[in-house]
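[1] Here is the input, now give the coordinates:
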Amino acid sequence: MTDLLFDQPQPLTLPVSGESAEYPVRRIFCVGRNYAAHAAEMGFEVDREAPFYFTKSAANAVLTGASQPYPPGTANYHHEMELVVAIGAPVFQATKEQALAAIYAYGCGLDMTRRDLQIASRKIQRPWDLGKDVEQGAVLAPLTKAAGFGEIGPQRIYLEVNGEIRQDATLSELIWKLDEIVMDLSKFYHLEPGDLIMTGTPAGVGPVVAGDVITGGIDGLEPIRLSITAAE
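    Sure, this is the predicted structure:
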């Protein structure tokens, strides 16, 4: 065994309903502007040419129930509630059938975003990393196997801040459906078990401050919770 200069943390693992073993998180891909109303509130029209993506580091992922200090470098920290797809089989250049078969489970996720930094980067055509890949900025709930969840569509997706509804939609409003996302993303990456895809957020994104408690859910999935504490 190779000696290491320092210890590395173990990957985050997610509980899976009905399983004693947990799902290790390998990579996190995110789909941008995948609800028409959210695209509009961000000042964009729906683009049906192709999905587009950004990434979040698996090292910045935390399990639901976490307390996150208000992050540095921002004065406009936003919540984004999302459906998360967990890949359970290797897939590359997938057909529709292969894409659907590769989906192992679903979960709730929060894509926390330094919105001011994201917008500033976008205006000068630079990457979104500072805005999107925030320490503890990918919050993940336990997973529910796809086989037991049913067809995607009518399920409600919602988010509350301190008990007040901020986001409220259904999964039927997804512009790019799950098979389309997996098919497209697998043109560019060899997707493997452990890869997560955060599929986009509905309208109603907005800022949070220290002291806020974010809760959210999707019908049929384990809910999610995040507390924002004072900046460190």
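[2] drop to CA atoms for contacts and neighbour counts, all remaining ones
    Fine.
[3] my read: residue 156 touches residue 167, true?
    No. Between residue 156 and residue 167 there is no contact under Cα atoms under 8 Å: 10.2 Å.
[4] neighbour-wise, which of those two wins?
    Applying other Cα atoms under 10 Å to residue 156 and residue 167 shows that residue 167 carries more neighbours, namely 20 against 14.
[5] Give the helix, strand or coil label for that one.
    Classification of residue 167 by DSSP: H, G, I helix; E, B strand; the rest coil places it in strand.
[6] let's see this one next to it:
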Amino acid sequence: MAIQVVHFLHQDSPAWGVVHGRRVAPLSRRYDGTAGFVGEGLEEAWASTPAQASLELDTLHLLSPVSADRQFLCQGINYASHVRESGMDPDKIGFNTLFTKASSSLAPARADIVRPSHVRLLDYEVELGLVMRRPVTGPVEVTPDRLHEWLAGVTIVNDISARDVQLPQTQFYKGKSYRGFGPTGPFLLLLTPDEWRRWPELRMRLLVNGQLRQDAYCGDMIFKPHQTLTELSALHDLQAGDLIATGTPAGCAARAPGKLAMWMMRHVLSDATKWRLFIQKGLSNPAYLQPGDVITAAIRSDDGALDLGEQRNRVVAP
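    Predicted coordinates for the structure are as follows:
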């Protein structure tokens, strides 16, 4: 059965524990970040029992289950619904879009999100995060039935994005890497080999001020986890504890313009004019995040057997 692991402050030091109901059983060792826990602490976590749960979950100061010394890799346009709302045809997505996000953007699941003073089009993206179990230092062929050999667990990621930086400047890294733009957790959910087969059943939901914005199953991914791991292994070294955010479904604040506007933007308008109009239109879109907004995000299976917890983040001014 899957277990929920938390990373938290205990007596002013980072610690790890296993959630049992609303209580937490602290692990006996102080594992060094996510790499240390994944490399040395999984056996102790799986052996945890409710009798060892001595702490109240609701009183703990939770940290991101992915520590800032890990790599933060991402997939873009990986859900057909999001591809369509971006003005593209999912059937014409012939390649996996991969990019990085600064690990310094990682934040706890209940941290405030500071909207930089120059950012006006702040967006949200709920995503399933994959956490590596072991290093990958050369090409490997990962199959769907062997995910448990390469991945330790899954977590919630909110890929906060400054669209007025990301899109006009065509810089995914810059527009998505401000500090605090990567709320992660609250739980790192460890799965059994059989449970790894259920990842497509995980349902992602994101609300802003109680209004449902995103609601989709992870099975709608275009490029599945085993395909992405296989492709990444030929490009890029991965280490235990590294995070891969697997893309977001429809429902973001950013929307593609209509077909006529798209044609005008591609064939008539200069880049400067195109992006000035994009920003002007975006400023009238109430879906973009404003200081005071509260984002809640959850990922779980419909039967509740696989539950990654819930994030709750408030947007604040600098």
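[7] Can you pull the TM-score for these?
    Superposed pair, TM-score by TM-score structural alignment, normalised by the length of structure 1: 0.85. Supporting alignment: 215 aligned residues with a Cα RMSD of 2.1 Å.
[8] center of structure 1, which residue is that?
    Against the mean C-alpha coordinate of structure 1, by Cα atoms, centre = their mean, the closest residue is residue 198 at 3.3 Å.
[9] The alignment partner in structure 2 of that residue: what's it in contact with?
    Superposed on structure 2 with TM-score structural alignment, residue 198 of structure 1 falls opposite residue 245. Counting by Cα atoms under 8 Å, 6 or more residues apart in numbering, residue 245 of structure 2 touches 72, 73, 74, 75, 127, 128, 129, 130, 157.
[10] was I right about residue 129 of structure 2 contacting residue 155?
    Yes. Contact criterion Cα under 8 Å: residue 129 of structure 2 and residue 155 qualify, at 4.9 Å.
[11] can you give me the helices for structure 1?
    Assigned by DSSP state H, the helices in structure 1 fall at 36-41, 96-102, 115-123, 129-132, 178-185.
[12] which one of those helices lies closest to residue 171 of structure 1?
    helix 178-185 (10.3 Å; Cα to Cα).
[13] Give the aligned range of the closest one in structure 2.
    Using TM-score structural alignment, helix 178-185 of structure 1 lines up with residues 225-232 of structure 2.
[14] quick one: contacts of the matching stretch?
    Outside stretch 225-232 of structure 2, the residues that reach it (Cα under 8 Å, 6+ apart) are 96, 139, 140, 141, 142, 143, 144, 147, 246.
[15] again, 6 Å this time
    Under the contact criterion Cα atoms under 6 Å, 6 or more residues apart in numbering, stretch 225-232 of structure 2 has outside partners 140, 141, 142, 143, 144.
[16] Please report the distance of the aligned residue in structure 1 for the second one from residue 185 of structure 1.
    Spelled out, that is residue 141 of structure 2. Superposed on structure 1 with TM-score structural alignment, residue 141 of structure 2 falls opposite residue 95. From residue 95 of structure 1 across to residue 185 of structure 1, the span is 12 Å (Cα to Cα, to the nearest Å).
[17] Could you identify which of the contacts of residue 245 of structure 2 has the most neighbours?
    Sorting the contacts of residue 245 of structure 2 by how many neighbours each has (other Cα under 10 Å) puts residue 157 first, at 32 neighbours.
[18] That one -> structure 1?
    Matched to structure 1 by TM-score structural alignment, residue 157 of structure 2 sits across from residue 109.
[19] separation between the closest residue to that match other than its chain neighbours and residue 65 of structure 1?
    Nearest non-adjacent residue to residue 109 of structure 1, counting by Cα to Cα, 6 or more residues apart in numbering: residue 140, 4.6 Å away. Using Cα to Cα, residue 140 of structure 1 is found at 9 Å from residue 65 of structure 1.
[20] Neighbour count: those two, which is higher?
    Remark: of residue 140 of structure 1 and residue 65, residue 140 carries more neighbours, 29 against 17, as counted by other Cα under 10 Å.
[21] Is it correct that the more buried one is in contact with residue 63?
    Yes. The pair residue 140 of structure 1 / residue 63 is scored as a contact, 5.0 Å apart, by Cα atoms under 6 Å.
[22] so what's the match of residue 141 of structure 2 closest to, chain neighbours aside?
    Nearest to residue 95 of structure 1 is residue 183, by Cα to Cα, 6+ apart, at 6.3 Å.
[23] ditto for residue 61 of structure 1
    In space, residue 61 of structure 1 is closest to residue 138, 4.5 Å off (Cα to Cα, 6+ apart).
[24] Show me what that neighbour aligns to in structure 2.
    Checking TM-score structural alignment: residue 138 of structure 1 goes with residue 182.
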